[in-house]
Structures are given as structure tokens and as C-alpha cells.
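Q: need a 3D model of the sequence below.
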Amino acid sequence: MKTTRKREFLRQMDQVVPWKELEALMAPHMPSPGPKGGHPPYPVSVLLRIHFLQLLLALSDPAAEEAFDDVPAFA
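A: Reported below is the predicted structural model:
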């Protein structure tokens, strides 16, 4: 697989960000699935990574959603 700038950026982000520690801080504040079912909440790791990408790349919510649909490296 070719190493693109986006893939390299994500690799570097994984090396720098203390994901496990941040996930542990956020986990107690995340919603749990409701008794009536519905969509289960996204995992903390996914939400945290999306948030970081939005901040670092200055993406709005719709732009982040589009990036995840268009760019396989972000998924």
C-alpha cells in the first residue's frame, strides 16, 4: 500500500497522541445504550479520533463526514 501524506499524518498522530489515556478519561462520561434500543453509541476511540482530525484539519462536522466517506485513510 502506498504511503500517502494523509496516511503518514495519521501514523504520526498515533505516535504522538496518548490515545489510551484520553479514552480512559472520557469513557466514564460517555452514554450507555438506552433500554429502548436505537443506535448504540460510537466507541470512545472513534469519537476522539474524529474530534482530533476535525481540530487539526479545521473540518466542520459536514466536512469531517465527507472526508470519512471520501478518504479511505480516515476510516
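Q: from now on I want contacts and neighbour counts done on CA atoms only, so please keep to that.
A: Fine.
Q: would you mind finding the longest helix in the protein?
A: Determined from DSSP state H, the single longest helix within the chain is helix 44-57.
Q: another one to check against the first:
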Amino acid sequence: MKQQTSFADLEYSARRKPTRREKFLTDLDRLVPWPQLVALIEPHYYRGERGRPPVGLETMLRMYLCQNCLGLSDEGIEDAIVDSIAVRRFVGIDLIE
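A: Sure, this is the predicted structure:
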């Protein structure tokens, strides 16, 4: 499902040259077989029977992969999601919701 475009997304898409991080994450998104990876991990992923509901598996997997490739800590990936539109798009998080 396509989300409504925000003003920040419109401003960001008007840029002419993509950043190195954006190119890297676009290539990574294209190369990783997401459905197969999710299907492999899903039987072992926390189902949320108690406590807080879990974050979606693909979102969490994208966060971990991005965190590992960019050499970020847990707090670093949280900051990158807030600060970087390229990371936010790769992970699939919309800050408006």
C-alpha cells in the first residue's frame, strides 16, 4: 500500500543527486531477497503473546541490516531513522503516523 507523500518527501525527491548512503541502501534493498529471508526467520520470531506487541519482522530485519552495514549502535539506528530520509525509507518507517 502506497503511503501519502509528506512535504519532507517532496522536498527530498526534488534533489538532483542521490547521496552515497541512499545509493547503497537502494542497491541493498534491490539485492536482498526479503520474502525468502522473512519466511526463514518468521517461525522463530517473537509473536507477542505477552508484553508489548512486537515490531514487524521485515521492519526489524531491515533495521538490523542497516545498523550492521552502517556500523551503528541501537541508539545510532534510532537517530539515523529520525535524521536520515534514506534510512527511514529503507527501513519503511513513516514518522507522521
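Q: now do the longest helix of the first structure: which range of the second structure does it align onto?
A: On the second structure, the counterpart of helix 44-57 of the first structure by TM-score structural alignment is residues 57-70.
Q: relative to the first structure, what is the average displacement of that stretch?
A: Between stretch 57-70 of the second structure and its aligned stretch in the first structure, the superposed structures give an average distance of 0.8 Å (mean Cα distance after the TM-score superposition for the first structure).
Q: and that stretch, how far out from the chain's middle?
A: The gap between where stretch 57-70 of the second structure is centred and where its chain is centred comes out at 7 Å by Cα atoms, centre = their mean, to the nearest Å.
Q: residues in contact with it?
A: Contacting residues not belonging to stretch 57-70 of the second structure are listed as 25, 34, 38, 42, 45, 73-74, 76-77, 87, 90-93 [Cα atoms under 8 Å, 6 or more residues apart in numbering].
Q: kindly recompute the last result at 7 Å.
A: The list of residues contacting stretch 57-70 of the second structure from outside it, by Cα atoms under 7 Å, 6 or more residues apart in numbering, reads 38, 73, 77, 91-92.
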